[in-house]
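Colleague: Sequence plus the predicted model coming up.
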Amino acid sequence: MLESFADWLVFGLAGLPSEAHWGDAVHFFVYETMKIGLLLVLVTHLMGLINAYLPVQRVREWIASGRLRGSEHLVASGFGAVTPFCSCSSIPLFIGFLQGGIPLGVTLSFLITSPLVNEVALALFIGLFGWQVTLIYAASGILLGTVLGWALGKFRLGRFVEDWVWDIAEGRAEQAESTQKSLWERLPSVSREAMGIVTDIAPYVLAGLAIGAGIHGYVPTGFFEQYLSGGNPLAVPLSVVLAVPMYANASGILPVVQALVAKGVPLGTAIAFMMAVVGLSLPEAMMLKKAMQTRLLATFFGAVGVSIIGLGYLFNLVL
């Protein structure tokens, strides 16, 4: 419905030419802005409601108690795999988890896997590349989130999360301890808080989407084919670098991956390109910059980027 409305708004009402690069770029920007904006509003309100009734201290104690027997990162990564969110729409959940008392490393496991693996993308993957490649991809995405979340959690990086995230979490904890309000009574404050988060990160989202729209409209597929051929030993890291400025969800980028493979790009290189597009996008980085200090953001992107490059080389060997 949103895409049809964007078609009418850009190509119908505004009369922009659909065959022109700039018309395609404007359509991409309008559609993605509406989609991400709607998701941000819904998810921030949902997480606000959940956190309003979530006993923060009990959650912390439950995770620290060891009842998950060390599998908390795998559980978070698995939850990311079954949630149909792109990287940008996963970020409000990431912030909400931190505000709810979930450790940073466990939360990062969710954030890494969520855009990489979802049921829609896997269904398309099976149709395009078969169940064996799909199984390897899904397992790799979940394993990547599990291992990296665990490893990053060992470095005590919570001090590099912006103070406003922790301030909201502390305020919720104090409110929960001091009074018990009904849902109707809490709804106005939850809504104000949710819209405050949306307002804070909106400029970063719009700036990132504008850059992504320009690349989407003006960079042809052939540009990537030229540099990502099997004869280039640096094709895998180059594919990751070229993918970062782009933005798309896993379902949207899969047809591009199929086209690259059909043009002779090795499958592992194409998958690394896809992972970087959906998991290391510039809009995601600009949104995360609002919640993360530069050191944490660079560590997160660097670790995920290096891991995707390693997986790309591995896929080229085994697939």
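Modeller: Received, thanks.

Colleague: contacts and neighbour counts: CA atoms only from here.
Modeller: Will do.

Colleague: So which other helices or strands are in contact with the helix of greatest length in the chain?
Modeller: For the chain, the helix reaching the highest residue count under DSSP state H is reported as helix 183-218. Applying 3 or more CA pairs under 8 Å, 6 or more residues apart in numbering; DSSP states H and E, we find helix 183-218 packed against helix 21-53, helix 282-291.

Colleague: Can you give me the buried ones in it?
Modeller: Within helix 183-218, the residues scored as buried using 16 or more other CA atoms under 10 Å are 187, 190-191, 193-195, 197-198, 201-202, 204-206, 208-217.

Colleague: still on that earlier bit, to Leu116, which of the helices and strands packed on helix 183-218 lies closest?
Modeller: Set against Leu116 and scored by CA to CA, the helices and strands packed on helix 183-218 come closest in helix 282-291, at 13.1 Å.

Colleague: Next SSE downstream of that closest one?
Modeller: Moving toward the C-terminus from helix 282-291, the next helix or strand (DSSP states H and E) is helix 294-318.

Colleague: okay, the angle between that following helix and helix 282-291?
Modeller: Orientation of helix 294-318 against helix 282-291 (axes from the mean of the first three to the mean of the last three CA atoms, to 10 degrees) gives an angle of 150 degrees.

Colleague: in the stretch 51-200 of the chain, which spans are helices?
Modeller: Taking DSSP state H, counting those that start in this stretch as the test, the helices found in the stretch 51-200 of the chain are 56-64, 72-82, 87-99, 104-116, 119-129, 131-153, 163-178, 183-218.

Colleague: Go through those and name the closest to Ser229.
Modeller: helix 119-129 (18.8 Å).

Colleague: buried sites along that closest one?
Modeller: In helix 119-129, counting by 16+ other CA under 10 Å, buried: Ala121, Leu122, Leu124, Phe125.

Colleague: here's the one I want to compare it with:
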Amino acid sequence: MAEIWYFIQNQILGMNWLNDLVAFLLTNMGVDASTRVGGSLQFFIYDVLKITLLLCLLIFIISYIQSYFPPERSKKILGRFHGLGANIAAALLGTVTPFCSCSSIPLFIGFTSAGLPIGVTFSFLISSPMVDLGSLVLLMSIFGTKVAVMYVILGLIIAIVGGALIERMHMEKYIEGFIMNAKHIDIEESTLSVKERIEYAQEQVSSTFKKVFPYILIGVGIGAIIHNWIPESWIETVLGSNNPFGVILATILGVPMYADIFGTIPVAEALLTKGALLGTVLAFMMAVTTLSLPSMIMLKKAMKPKLLVVFITICIVGIIIVGYIFNILHGFLII
């Protein structure tokens, strides 16, 4: 079993065969992968191809699953739960919804205007960009199963606790009136055929790929530079164990950026290989995907400043705590 899982981890998810193939082709083209330029080129080609292949496959699978959970049906499902169970259901629903924070906001507004409890909708809003099935598989391909599973579990905990806290604070009055007072119309749920679900998944692959691919190129490009050009000592000094504030710094740096999990993983991978601690790079990833500047601008239209500050604060504190937990377990998780 161990050998089978090792094969899955390294050859199917990690695509080591693809890395070897890229190295072979570059060598036959006269490019020396042991040099900085050659190593950067190999890193760039391999990671772009690997992430693109995984991206298209994952979006197709997740979109097919998502076709069974249109907004109206999702509202009905969430409406059946109460208390903490509703927060858990909302956080889990977030794992099969859009990959970036900006795409999650229209659903958040729709759920809120439909009358779902504010804490439930915030659990969804936190979970959707931070934790999804795609992030689980991608993290497994880079960091291994233990890291991926812990990342998802802790991300869900942030979403559940964050939503529950906002619910307990009774902050409904800080949602803009046009959302809270919106008239809700139930739309009869249509039943799609298998062919229609496949066509929907293919459309989602095409549209999402067009939006995400530029960020993949940017993320992999930054990762290639970090991997082959920035001295290891620099990364260790700023984000390594010698800096107890590395997690806080990484979180703050990640907040104003805009990317999704596919664009941030190559950067995190390069930082980790250069000596950054695991929790520090994962905190950076969480901050980028959950609290991007464009999404905060969009949310400002949907809620008043006090609630927006509470939401950002809860996310940042949760991300920092998770980062330090991963740093403590770095030696156990990274072998």
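Modeller: Okay, I see it. Keep in mind it's a predicted model, so treat the numbers as computed, not measured.

Colleague: hmm, back to that, tabulate the helices and strands packed on helix 183-218 of the first structure in CSV, adding columns for distance to Glu174 of the first structure and mean neighbour count.
Modeller: What follows is those, written out as CSV (distance: least, CA to CA, whole Å; neighbours: other CA atoms under 10 Å):
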stretch, distance to Glu174 of the first structure, mean neighbour count
helix 21-53, 11, 19
helix 282-291, 22, 22
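
Colleague: returning to that earlier point: nearest to Leu282 of the first structure, of the buried residues of helix 119-129 of the first structure?
Modeller: Among those, Ala121 lies closest to Leu282 of the first structure (CA to CA), at 20.7 Å.

Colleague: Wait, the closest one touches Ser251, no?
Modeller: Yes - with contacts counted by CA atoms under 8 Å, Ala121 of the first structure reaches Ser251, the gap being 4.8 Å.

Colleague: just to revisit the earlier point, using a markdown table, lay out the helices and strands packed on helix 183-218 of the first structure together with distance to Ser182 of the first structure.
Modeller: Below are these laid out as a markdown table (distance: least, CA to CA, whole Å):
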| stretch | distance to Ser182 of the first structure |
| --- | --- |
| helix 21-53 | 10 |
| helix 282-291 | 29 |
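
Colleague: For Arg67 of the first structure, find the nearest of those.
Modeller: Comparing those by CA to CA, helix 21-53 comes nearest, at 21.4 Å.

Colleague: Please work out the angle formed by the directions of the closest one and helix 183-218.
Modeller: 160 degrees.

Colleague: and helix 21-53 of the first structure with helix 87-99, angle?
Modeller: Angle of helix 21-53 of the first structure versus helix 87-99, following the same axes, to 10 degrees, is 20 degrees.

Colleague: For the aligned partner of Leu296 of the first structure in the second structure, give its distance to Gly223 of the second structure.
Modeller: Counting by TM-score structural alignment, Leu296 of the first structure lines up with Leu307 in the second structure. Relative to Gly223 of the second structure, Leu307 of the second structure is positioned 35 Å away (CA to CA, to the nearest Å).

Colleague: Let me know which of the helices and strands packed on helix 183-218 of the first structure is the nearest to Gln258 of the first structure.
Modeller: Per CA to CA, nearest to Gln258 of the first structure of these: helix 21-53, 20.6 Å.

Colleague: Trace Ile175 of the second structure over to the first structure, please.
Modeller: Counting by TM-score structural alignment, Ile175 of the second structure lines up with Val161 in the first structure.

Colleague: Do I have it right that its match meets Lys290?
Modeller: No - using CA under 8 Å as the test, Val161 of the first structure is too far from Lys290 to be in contact (9.2 Å).

Colleague: which residues does Leu209 of the first structure contact?
Modeller: Contacts here follow CA atoms under 8 Å, 6 or more residues apart in numbering; on that basis Leu209 of the first structure touches Phe29, Glu32, Thr33, Tyr247, Pro283.

Colleague: Now which residue in the second structure aligns to the last one?
Modeller: Pro283 of the first structure maps onto Pro294 in the second structure, with residues paired by TM-score structural alignment.

Colleague: Test my guess that its match contacts Tyr258.
Modeller: Yes - look at Pro294 of the second structure against Tyr258 with CA under 8 Å: they come within range, at 7.0 Å.

Colleague: Ala173 of the first structure: neighbour count?
Modeller: A total of 21 residues lie near Ala173 of the first structure under the criterion other CA atoms under 10 Å.

Colleague: For it, which non-adjacent residue is closest in space?
Modeller: In space, and not counting its chain neighbours, Ala173 of the first structure is closest to Val56: 6.1 Å by CA to CA, 6 or more residues apart in numbering.

Colleague: Look up how far Arg186 of the first structure lies from that neighbour.
Modeller: 17 Å.

Colleague: Tally up the residues packed near the residue nearest to Ile168 of the first structure when sequence neighbours are not counted, please.
Modeller: Leaving aside its sequence neighbours, Ile168 of the first structure sits nearest to Gln99 (CA to CA, 6+ apart; 6.7 Å). Using other CA under 10 Å, the number of residues around Gln99 of the first structure comes to 24.

Colleague: one step back: in contact with the residue nearest to Ala173 of the first structure, which residues are there?
Modeller: Counted by CA under 8 Å, 6+ apart, Val56 of the first structure has contacts Gly100, Gly101, Ala173.

Colleague: Val257 of the first structure is in contact with Ile271, isn't it?
Modeller: Yes - contact status for Val257 of the first structure versus Ile271: in contact at 7.0 Å, counting by CA under 8 Å.

Colleague: Name the residue in these two with the higher neighbour count.
Modeller: Ile271 (26 against 21).

Colleague: Quickly find the element holding the residue opposite the more buried one in the second structure once aligned.
Modeller: Residue correspondence, TM-score structural alignment: Ile271 of the first structure in this structure matches Leu282 in the second structure. Using DSSP H and E, Leu282 of the second structure falls within helix 278-290.

Colleague: distance from that helix to the first structure after superposition?
Modeller: For helix 278-290 of the second structure, the mean deviation from the first structure after alignment is 0.5 Å (mean CA distance after the TM-score superposition for the first structure).

Colleague: cool, stretch 101-112 of the second structure as well?
Modeller: Stretch 101-112 of the second structure, aligned to the first structure and superposed, deviates on average by 0.5 Å (mean CA distance after the TM-score superposition for the first structure).
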